[in-house]
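Here is my input, please return the structure:
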Amino acid sequence: MTGTDELAALNGASDWSRFRVVVAGLGVAGFAAADGLIEYGARVTVLDNADSGPVAERATLLETLGGTVRLGPGSTDRLPADADLVITTGLPPHQPMMLEAAARGVPVWSEPELAWRLMQPEKQIPWLGITGTNGKTTTTEMLASMLTAAGLRTAAVGNIGRPLTEIVLDPEPYDVLAVELSAQQLHRTNSLSLHSAAVLNLHPDHLEWHGSEQQYAADKAVIFHNVQHSAVYNVAEEVTRRMVEEADVVEGARAIGFTLGVPKVAMLGVVEDILVDRAFIEQRQTSAVELGTLADIAPDAAGAGSAPHNVANALAAASLARSFGVSPTAVRDGLRAMRVGGHRIQTVGEIGGVRYIDDSKATNPHAAHASLTAFDSVVWVAGGQAKDVTFDEMVTEHAERLRGAVLLGVDRDRIAEALARHAPQVPVISVPDTDTGAMARVVEAAASLARPGDVVLLAPACASRDMYTDYAERGDAFATAVQGLAARGE
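Here you go, the predicted model:
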């Protein structure tokens, strides 16, 4: 085994041929990590419990390149005896191989941690990082759009888009990267020093992975460690400000707030319908600069002005862009050019005066809360994997706007119980089916409860993998079911 100090210093200039590296997980990020490590000369072993489809195809390619691959059920249960380092793309800390690595003192890194180290010391690309329970992807895409509008070569990467390892090894030059980072990725990082970073919000999620709300928050806060320029927090969420106060940042780094209200000094905010900056201008003590208007922000969830959570996303993205020197005009142009991806408050049909909205990406209660807030009268479609969170607070807050609820998925009874406790007047239909026709029955049930002027809203507040590959497949199933309902004239 190599020394601890030598492992701690590994970077793009190191002699990787001396190290045996295990890559746990052969998804897109795992493949990029393994491919990059093989290119650097490391002796790579890749483990994945799956053994077919894209995983099998990637395995064949990696074996051709000189990697060792072990696939099939149980492959990630044991750590190879000669492992010097583990790269994981999502295994929780309590998973057997992770526990074994900890017991043996074998370092475990995330794929972003590997990418950051391989980038050192020669290829210095600034990272603008974004994390939070909700809004990460939209904010990252907004930021990338602003950077592009400023004429910078950039990409939205990390937890979305191309894996970071692939990007940093790309021979094409990048001026700056817009990087979405999940708490799971941050849990296994220790050397990042981002140009600037933002925590959008913090609400219970993925507690089955992190083990507690405290650990989840601690993992999110890692993004501020060694920030060089600006640590961006949400004025409405005190916990994000405390993260900045407690962070060990580079000397001279600034705390920058964003708010839906009128901003104080060192904040971005809203004055009437104008987005303004009182942080990155010399005259911030007495004035502000206009960055755009609410009308420049998409998506317009309710059809009558931008949804509040998306205004917050835009302000967070603008904070990071401005920290990198992007002009107010480029911030505005980036917002105008922004095109939000699917399954985020997306209208998929209108039948008999009822709008059908797909927000399948609302995979936790806080995201579903933001979605419900945008509408006045809703038939709520919810359920899936609850991830050890509760629904009482959300149901209590939105009880008056619920025309009805249709529930599906493995943890639908948990939502039903919250509705029974806090909104007993709301009619609830539970759909126990899990076959491919289940969503069609869900949509039919929702249609039976809806009245003209209502919205049938898929905002599940739960993960999707009990029934679907991911939230996108769930959203596609919903859209297909709505189209089928329309074709039948119902």
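
use CA for all of it now, contacts and neighbours both
Fine.

so Arg70 is in which element?
Assessed by DSSP states H and E, Arg70 sits inside strand 68-71.

can you give me how far that strand is from the chain middle?
From the chain centre to the centre of strand 68-71 is a distance of 29 Å (CA atoms, centre = their mean, to the nearest Å).

Please apply the same query to stretch 155-163.
11 Å.

which residues touch that stretch?
Around stretch 155-163, the neighbours that count as contacts under CA atoms under 8 Å, 6 or more residues apart in numbering are 28-29, 32, 112, 137, 140-141, 144, 164, 176-182.

Those in strands, which ones?
Cross-referencing the contacts of stretch 155-163 against strands under DSSP state E gives 177-180.

now those residues as JSON lines including neighbour count and distance to Ile87?
Output for those, formatted as JSON lines (neighbours: other CA atoms under 10 Å; distance: CA to CA, whole Å):
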{"residue": "Leu177", "neighbour count": "25", "distance to Ile87": "22"}
{"residue": "Ala178", "neighbour count": "27", "distance to Ile87": "22"}
{"residue": "Val179", "neighbour count": "31", "distance to Ile87": "19"}
{"residue": "Glu180", "neighbour count": "26", "distance to Ile87": "18"}
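
Can you point out the buried residues in stretch 460-477?
Buried residues in stretch 460-477, counting neighbours by 16 or more other CA atoms under 10 Å, are found at 460-464, 467-468, 471-477.

Which elements pack onto the strand holding Arg70?
Packed against strand 68-71 by the contact rule (3 or more CA pairs under 8 Å, 6 or more residues apart in numbering; DSSP states H and E) you find strand 43-48, helix 54-65.

Downstream of it, the next helix or strand is which one?
Beyond strand 68-71 on the C-terminal side, the first helix or strand identified by DSSP H and E is strand 85-88.

One more, please, to line up against the first structure:
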Amino acid sequence: MGSGQVTSSVPSGPSEFQGKHVTVAGLGVSGLPAAKALHARGAIVTAVNDGDDARAREQAAELEALGITVRLGDGATLPEGTELIVTAPGWQPGKPLFRAAEEAGVPVWGDVELAWRLRGPDAAPWLAVTGTNGKTTTVQMLASILKAAGLRTAAVGNIGVSLLDAVLGDEQYDVLAVELSSYQLHWAPSLRAYSGAVLNLAPDHLDWHGSMDAYAADKGRIYEGNQVACVYNVADPRTEDLVREADVEEGCRAVGFTLQTPAVSQLGVVDGILVDRAFVENRQKNAQELAEVSDVDPPAPHNIANALAAAALARSFGVPAQAVRDGLRAFKPDAHRIAHVADLDGVAYVDDSKATNTHAAEASLAAYEPIVWIAGGLAKGAEFDELVANSAKRLRGVVLIGADRALIREALARHAPEVPVVDLDRTDTGAMLQAVTEAKRLAQAGDTVLLAPACASMDMFTNYNQRGDAFAAAVRELGA
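Have a look, this model is predicted:
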């Protein structure tokens, strides 16, 4: 669904935005549809944007053709008369625009908040997912399960489909599978999901949030006002702490997911079977089989956890067990997420280029043994001691690439001094072929060569997709 659909869904009655001066902060994926939706509802819209590049000018022209005022290259000044700001989720709370808004008593919403408030009276409920890692996969699994149950649904939010498009477009939904980032949750004070899940918590985006406590608190907003279930990760007590702190609807339950045998009000794993002891009658004594571990693609531990979280949210909505199984079987993960590329001389080559932080890389490393690990890139302020210490026993060897590889090399020297390390002193894109060649030299039959960089990719590549493609191309070249 394109942003053009938004303007077609204009309310027939009076709008709360009629004549209201609204500033839209930031163009792009969220700003453009927000400005159009507000304008269509009679708001006097001014769009402001920090950048003034060709893309911004193209978007500005599109809005100006509708009669919307646009200020490019000036996202710091609060336009005179502003009564509400609707911001792109990535804009940091400390920006001068928001400080000025706070002093003037002007509320700030994100695009998720706007979408929530613009929902119609018969709007589809939201099953919402957040967490440091695994959000997109879990939401896609959830949507697959809901579809298998015959429900009209879509995976929306931080996953690439604008929530505004979903709630204002012509298509009717029974329920939405919603991915929400910590940024989006920060700017969504009145969001109340049907059920919500926090998959995990690890240090990330701390430059934006200011502290780990602030980051966790924004993640925890997903539980506020939940109606049926607050889904948490038994292995990550901080997620359960957020449930305890949440103000929920009467009767809403805490539901855990675990890779172990589940207790009452949990989903877990027993003898290779995903089972439910939360949404069954007489859960003190009974459990419902949902699917086999082999139905999850790929069946790595952290991906099984994703499947359990998706199943818990679907079950909270009344989805039958068979639909959980069928939905998981139908789901295929996106590229560059623990994707098996090839087997060469008894060695498996796995692309997890999406593992751009230490938490994701540790989950990836936990799925294999022994491993020749290809790692490195832009560290974004991360520290690697805990990752290396927890994964050292699995490592056959390590090949380091990228601008901040020295940080990983130093952690390896401290916590895994016996593991051979190849340090490639180059950051050109051609380095990947050399990295895979060195990994092949270190690997033995039965090993896995794993690209799980624990770092961002922009020092060498356009994005993690290009990095993963380079890895796969290098593997194919070696196997030719």
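
After superposition, what is the TM-score?
Scored against TM-score structural alignment, normalised by the length of the second structure, the superposed chains reach a TM-score of 0.91; 467 aligned residues with a CA RMSD of 2.2 Å.

quick one on the thing from earlier: could you find the two of the ones in strands among the contacts of stretch 155-163 of the first structure that are most distant from each other?
Across those, no pair lies farther apart than Leu177 and Glu180, at 9.6 Å, counting by CA to CA.

now, which of the contacts of stretch 155-163 of the first structure sits nearest Ser327 of the first structure?
The closest of those to Ser327 of the first structure turns out to be Ala144 (CA to CA; 13.9 Å).

and that closest one, what pairs with it in the second structure?
Counting by TM-score structural alignment, Ala144 of the first structure corresponds to Ala143 in the second structure.

from what I can see its match touches Ala177, true?
Yes: using CA atoms under 8 Å, Ala143 of the second structure makes contact with Ala177 at a distance of 5.8 Å.

residues shared between the contacts of these two?
With CA under 8 Å, 6+ apart, Ala143 of the second structure and Ala177 have common neighbours 153-155.

among those, who's most crowded?
Comparing those by number of neighbours (other CA atoms under 10 Å), Ala155 comes first, having 25 neighbours.

Quote the end-to-end distance of stretch 180-191 of the second structure.
End-to-end span of stretch 180-191 of the second structure (CA to CA, to the nearest Å): 11 Å.

what separates it from the chain centre, distance-wise?
On the basis of CA atoms, centre = their mean, stretch 180-191 of the second structure sits 13 Å off its chain's mean C-alpha point.

Could you do stretch 407-419 of the first structure as well?
24 Å.

List the contacts of the residue positioned nearest the centre of the second structure.
The centroid of the second structure falls nearest to Lys135 when counting by CA atoms, centre = their mean (3.7 Å). Counting by CA under 8 Å, 6+ apart, Lys135 of the second structure touches 129, 179-180, 199.

Kindly recompute the last result at 7 Å.
129, 179 (CA atoms under 7 Å, 6 or more residues apart in numbering).

try Ser360 of the first structure
343-344, 458-460, 471-472, 474-475.

And it, what's its match in the second structure?
So, by TM-score structural alignment, Ser360 of the first structure is matched to Ser353.

how far away is that match from Thr448 of the second structure?
Distance from Ser353 of the second structure to Thr448 of the second structure, by CA to CA: 15 Å.

still on that earlier bit, can I get the helices and strands packed on strand 68-71 of the first structure in CSV with distance to His206 of the first structure and mean neighbour count?
Shown next, in CSV, are those (distance: least, CA to CA, whole Å; neighbours: other CA atoms under 10 Å):
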stretch, distance to His206 of the first structure, mean neighbour count
strand 43-48, 21, 24
helix 54-65, 25, 16
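
Now distance to Glu272 of the first structure too, for those, in JSON lines please.
Converted to JSON lines, those look like this (distance: least, CA to CA, whole Å):
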{"stretch": "strand 43-48", "distance to Glu272 of the first structure": "53"}
{"stretch": "helix 54-65", "distance to Glu272 of the first structure": "50"}
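
Tell me which of these sits nearest to Tyr216 of the first structure.
Among these, the nearest to Tyr216 of the first structure by CA to CA is strand 43-48 (25.2 Å).

got the angle for that closest one vs helix 54-65?
Taking axes from the mean of the first three to the mean of the last three CA atoms, to 10 degrees, strand 43-48 of the first structure and helix 54-65 form an angle of 170 degrees between their directions.

So which elements touch strand 43-48 of the first structure?
On a contact count with 3 or more CA pairs under 7 Å, 6 or more residues apart in numbering; DSSP states H and E, strand 43-48 of the first structure meets strand 20-24, strand 68-71.
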